[in-house]
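>>> Next comes the sequence, and after it the predicted model I'd like to discuss.
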Amino acid sequence: MTRSETQGIRCLHWFRQDLRLSDNPALLEAAARGSVLPVYILDDENAGDARIGGAGRWWLDKSLSALNEALGGGLRCYRGRAEEILPDIIDRYGIEHVGWNRCYEPWRIARDKGIKAGLKARGISVHSHNGSLLWEPHEVLKADGTLYRVFTPFYRKGCLSARPPRKPLPAPGHIETITPDADDAGFSPDGLTLRADHPWAEQLDPHWQPGEVGARQRLEAFLSSGLSGYKDGRNRPAEAHVSRLSPHLHWGEVSPNQVWSAASHGYEGSDQDHFLSELGWREFSYALLYHEPSLVEKPLQHAFENFPWQEDSGLLKAWQRGQTGIPIVDAGMRELWQTGYMHNRVRMIVGSFLVKNLRLHWHHGRDWFWDTLVDSDLASNSASWQWIAGCGADAAPYFRVFNPVLQGEKFDTDGLYTRRFVPELEALPNKYLFKPWEAPSDVLNKAGLRLGVTYPYPVVDLKQSRNQALQAFQQMKEAPS
């Protein structure tokens, strides 16, 4: 697959969040133009606080290795500022064309604009493509040219009524890669030493298969056994009705166009419609981040800048470790730590508990998820935390406080999910599984459970903390603007 002299011009394809060969418009163009130098740059310096978290680095390590294998070992990896690294590579290899698929994080947009302008000034051909979204954020606007702030009109009117997603593109029939120089500063994916940043990497291995092949297999498995019953089943964490495609989508091992196309052919009804709308929510998050770059830090509803958040490191640590004494919350936080993932319904439950019952700032949840989720995505993570905190676009009202006991009883009826991740409660009857503090002493003894010893008492009273949260919300509303 590798040869130093080829027909056509010498091209550089810059891999970013498009770690696949199929439906990769920038790579397809480069392969059609001539020989290709495939490059990945770990640019932590420009990323700043948005540098890839621990679980993400574990995933990236494996995904890059899979991509390198698919390229026949031709992927060159670099570490540093992309605007400094790319010119050196271009000069070294006599590159005439540079291509990439666009990213939409604010820091990447600013960096990429500067790189594109600099390369064009040198006479280098530069093309960027949309390989990550179904619709470009700058194209999905209301008639007056402003951003949609409510999901349904954004999705139904701004997206679906405007045009259907494009069809997926084929993988290049052949990629003639450029042989790297012996003294090139780049290295194989192993040289990035990404796994060293992740202290719990070994326990993630059994749960995932990063890479384009793993993404395709996950999509096929979901469509064959998970899509039917998705609309209702997706709320039940013990059932296999979630796609678990989010990390594959984030890293671009499968494109949203490929997922949309696969789920649109041979399937119909409310399950299909609901699943496709979840891809729409991903688009909505990216549109919000694109048009509101402050989404990561500042509430979209500015009144929340005056919300009286608490600071309590003990409560935060109990939440992070799954030791709150609230079983469904602890199950979710332990699933996150053990697998790098959390079921979506449970994400809403643990999020509501953090920002409303514990009244800790949503930034704490954002940061913990950013470091521990394999699918941590700046747009989705920021928009989702603002949604659950009640301060974002089309957000859950702040006065909507998830009752974790009722949520557990409704969506984990048999307790299979909770018992899996909180084995201390395994022998507790379903009647008390989600509220062990109400169990009589003889029931606790029979279950081998000692509250405060083998499993904690609740760190807060659910009813009292809910009322305090609502009082704080009312005070914020009444505060002078």
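Received the coordinates, thanks.
>>> from here on, contacts and neighbour counts on C-alpha atoms
Noted.
>>> which parts of stretch 431-440 are buried?
Of all the residues in stretch 431-440, those buried under the rule 16 or more other Cα atoms under 10 Å are 432, 433, 434, 435, 436, 437.
>>> Next one for the comparison:
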Amino acid sequence: MTDPRLLWFRQDLRLADQAAVAAAASAGPVAAVYVLDDKVAGDWAIGGAQRWWLHHSLAALAKALDKHGVPLILRRGDAVAEVAKVAREVGAVEVHALHHYEPWWQAAEEALAEKVFLVLHQGTRLIPPDQVRTGTGGRYRMFTAFWRALRQQMPPEAPRRAPTKIAGVSKPVASDRLADWDLLPTMPDWSKGFDVWTPGEAGAKRRLDRFVDHVEDYDEARNLPSIEGTSRFSPHLHFGELSPAQVWHRLDGKAGAEPFLRELAWRDFTGNVIDILPDYGKRNGRDAYGGFPWRRGQTADRDFAAWTRGRTGYPIVDAGMRQLWATGWMHNRVRMIAASFLIKHLLLDWRRGERWYWDTLVDADYGNNAVNWQWVAGTGIDSNPFGRIMAPLSQSAKFDAGGYIRAWVPELAGLSDGVIHDPHGAGCAPKEYPAPLIGHVEGRARALAANAKMRG
């Protein structure tokens, strides 16, 4: 009988276009394991919203594997130790997994390779980030140049279907019960609004099928928070329920697809950044900002709390923060506005915002989260200048956010489009809606003064 192989799942919870699954299934009987390791990532252990998604995604993967007679073995603890232990228990001669670019997973892969015969495959990015090189062999630090070089290597390899047959190992292996991991919130259950999502590979496929018909409208519609003009692929891509290659091949060549493919490539770029700068989630890409005069103390903490609760007095910011809390997701344009408001208007360290997004986003991704926050803050290796300050009131009107505000800030639902973006300025804000934490002109002047002080 052929020796067994062990599949190690992480943020790659699918069977289709999954090179580790294909390789292991073609070599003989297979066992599959997922380890919940809350220590390996340190400060980036998965947050509450991600835990909700993980529960449902693992349940979907277990169901898909069970159709082949392959149980999904669940273990909790040190990932390296548990994977090596399961490999011994099933007698696996090889462990197959997709290569990940988060620094903690790269370290875990190196440690595991000392204990077992580890076979790593590609499949979390369009192509491995270190294959996108400058003419002199260096790594790109600016997205535009990275995108041009990546585009020349596209398309990625054609995605493969899920194996039609996967033989399971005959030996039973102990496994935790998913319900015992307590990934779902209970007291209180804050996830009632999460029913807009369908985690798992089947849900990802349906989301892709729907978006294909609307991709020609994407370039304009993505900036309008009152309509569903974005793909909402991000959590499916983060958890690996959908491969980047699957998305590329479904959309490439379709009218209007190029702007979206560029956004898909941004995900590759963020993988490239954390591959060359592993501590990018906590360290400024520009050293000069190490001395920036961020606000601290009780008043700053009070303002931060108001921001997290959607009580800033700026309707579009508040709508975004409330949507985030209710659904685990926020419209991309509004993410930038809310992040800019925290950093520029409130002068609060971008890392505080990064932490909040990390815990509340279902699509919280180390590379995307760190690079996007530093892009807004002006502290990144490729970022907006700090002095470019988004004006929440005019942004709200420009991108027709009235319907979005009514959906998430019910105390403003009765206001007309002419005043809803700035009800305080129009003198018609209801008494239950908070006053602005700071005026836009005042906030902008304070931010520019702080930046000048840092530079001086």
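Received, thanks. Nothing here was measured: the structure is a model prediction, and the numbers come from that model.
>>> okay, the buried residues of stretch 431-440 of the first structure in JSON lines with secondary structure next?
JSON lines is the format used below for those (DSSP: H, G, I helix; E, B strand; the rest coil):
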{"residue": "432", "secondary structure": "helix"}
{"residue": "433", "secondary structure": "helix"}
{"residue": "434", "secondary structure": "coil"}
{"residue": "435", "secondary structure": "coil"}
{"residue": "436", "secondary structure": "helix"}
{"residue": "437", "secondary structure": "helix"}
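>>> could you dump those to a markdown table with distance to residue 332 of the first structure?
Below are those laid out as a markdown table (distance: Cα to Cα, whole Å):
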| residue | distance to residue 332 of the first structure |
| --- | --- |
| 432 | 18 |
| 433 | 15 |
| 434 | 13 |
| 435 | 16 |
| 436 | 17 |
| 437 | 19 |
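>>> Now flag whichever of those residues is closest to residue 368 of the first structure.
For residue 368 of the first structure, the nearest member of these is residue 434. The distance, counting by Cα to Cα, is 24.2 Å.
>>> for the aligned partner of that closest one in the second structure, what are its contacts?
Taking TM-score structural alignment as the criterion, the aligned counterpart of residue 434 of the first structure in the second structure is residue 421. Contacts of residue 421 of the second structure were listed using Cα atoms under 8 Å, 6 or more residues apart in numbering, and they are 314, 315, 316, 393, 394, 396, 397, 401, 402.
>>> What distance do you get for the residue nearest to the fifth one when sequence neighbours are not counted to residue 21 of the second structure?
It refers to residue 394 of the second structure. The shortest distance from residue 394 of the second structure to any residue other than its chain neighbours is 7.8 Å, reached at residue 421 (Cα to Cα, 6 or more residues apart in numbering). As judged by Cα to Cα, to the nearest Å, residue 421 of the second structure and residue 21 of the second structure stand 50 Å apart.
>>> repeat for residue 268 of the second structure
As for residue 268 of the second structure, its distance to residue 21 of the second structure is 22 Å (criterion: Cα to Cα).
>>> Run through who's touching the longest strand seen in the first structure.
Looking across the first structure with DSSP state E, the single longest strand is strand 34-42. Strand 34-42 of the first structure is touched from outside by 5-16, 30, 74-80, 82, 175-179, 192, with contacts defined as Cα under 8 Å, 6+ apart.
>>> among those, which ones are buried?
Among the contacts of strand 34-42 of the first structure, those scoring as buried are 9-16, 30, 74-79, 82, 175-179, 192 (criterion: 16+ other Cα under 10 Å).
>>> Which of those residues fall in helices?
When these are checked against helices (DSSP state H), the matches are 30, 82.
>>> hmm, back to that, nearest to residue 21 of the first structure among the buried residues of stretch 431-440 of the first structure?
Here the nearest of those to residue 21 of the first structure, counting by Cα to Cα, is residue 434; it sits at 46.0 Å.
>>> Which stretches in the first structure count as strands?
According to DSSP E, the strands that the first structure contains are 9-15, 34-42, 76-79, 97-101, 125-129.
>>> Quick check: which of those is nearest to residue 360 of the first structure?
Residue 360 of the first structure sits nearest to strand 34-42 of all the strands of the first structure, at 32.4 Å, using Cα to Cα.
>>> residues in the second structure matched by the closest one, start to end?
Strand 34-42 of the first structure corresponds to residues 28-36 of the second structure when matched by TM-score structural alignment.
>>> Next: stretch 341-359 of the first structure.
Across the second structure, the stretch matching stretch 341-359 of the first structure (TM-score structural alignment) is residues 329-347.
>>> neighbouring contacts of the matching stretch?
With Cα under 8 Å, 6+ apart as the contact definition, stretch 329-347 of the second structure has outside contacts at 222-225, 230, 294-295, 300, 303-304, 307, 316-317, 320-321, 323-324, 348-350, 353, 360-363, 373, 376-377, 389-392, 395, 438, 440, 443-444, 446-447.
>>> now that stretch, how far from the centre of its chain.
Distance of stretch 329-347 of the second structure from the chain centroid (Cα atoms, centre = their mean, to the nearest Å) equals 16 Å.
>>> Report the buried residues of that stretch.
In terms of neighbour count (16+ other Cα under 10 Å), stretch 329-347 of the second structure has its buried residues at 329-347.
>>> for stretch 130-144 of the second structure, same thing?
Going by neighbour count (16+ other Cα under 10 Å), the buried part of stretch 130-144 of the second structure is 132, 139, 140, 141, 143.
>>> Which residue range of the first structure does that stretch align onto?
Going by TM-score structural alignment, stretch 130-144 of the second structure lines up with residues 138-152 of the first structure.
>>> Next: stretch 259-272 of the second structure.
Correspondence between stretch 259-272 of the second structure and the first structure is established over residues 274-287, with TM-score structural alignment as the criterion.
>>> Just give me the match in the second structure for residue 170 of the first structure.
For residue 170 of the first structure, the residue aligned by TM-score structural alignment is residue 161.
>>> Could you find the closest non-adjacent residue to that match?
The shortest distance from residue 161 of the second structure to any residue other than its chain neighbours is 4.8 Å, reached at residue 16 (Cα to Cα, 6+ apart).
>>> wait, what's in contact with the aligned residue in the first structure for the one you found?
In the first structure, the residue paired with residue 16 of the second structure is residue 22, using TM-score structural alignment. With Cα under 8 Å, 6+ apart as the criterion, the residues that contact residue 22 of the first structure are 169, 170, 171, 172.
>>> would you turn these into TSV with neighbour count?
Putting these into TSV (neighbours: other Cα atoms under 10 Å) gives the following:
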residue	neighbour count
169	14
170	12
171	16
172	17
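>>> ok, of those, which one's closest to residue 54 of the first structure?
Proximity of the contacts of residue 22 of the first structure to residue 54 of the first structure (Cα to Cα) peaks at residue 171, which lies at 30.5 Å.
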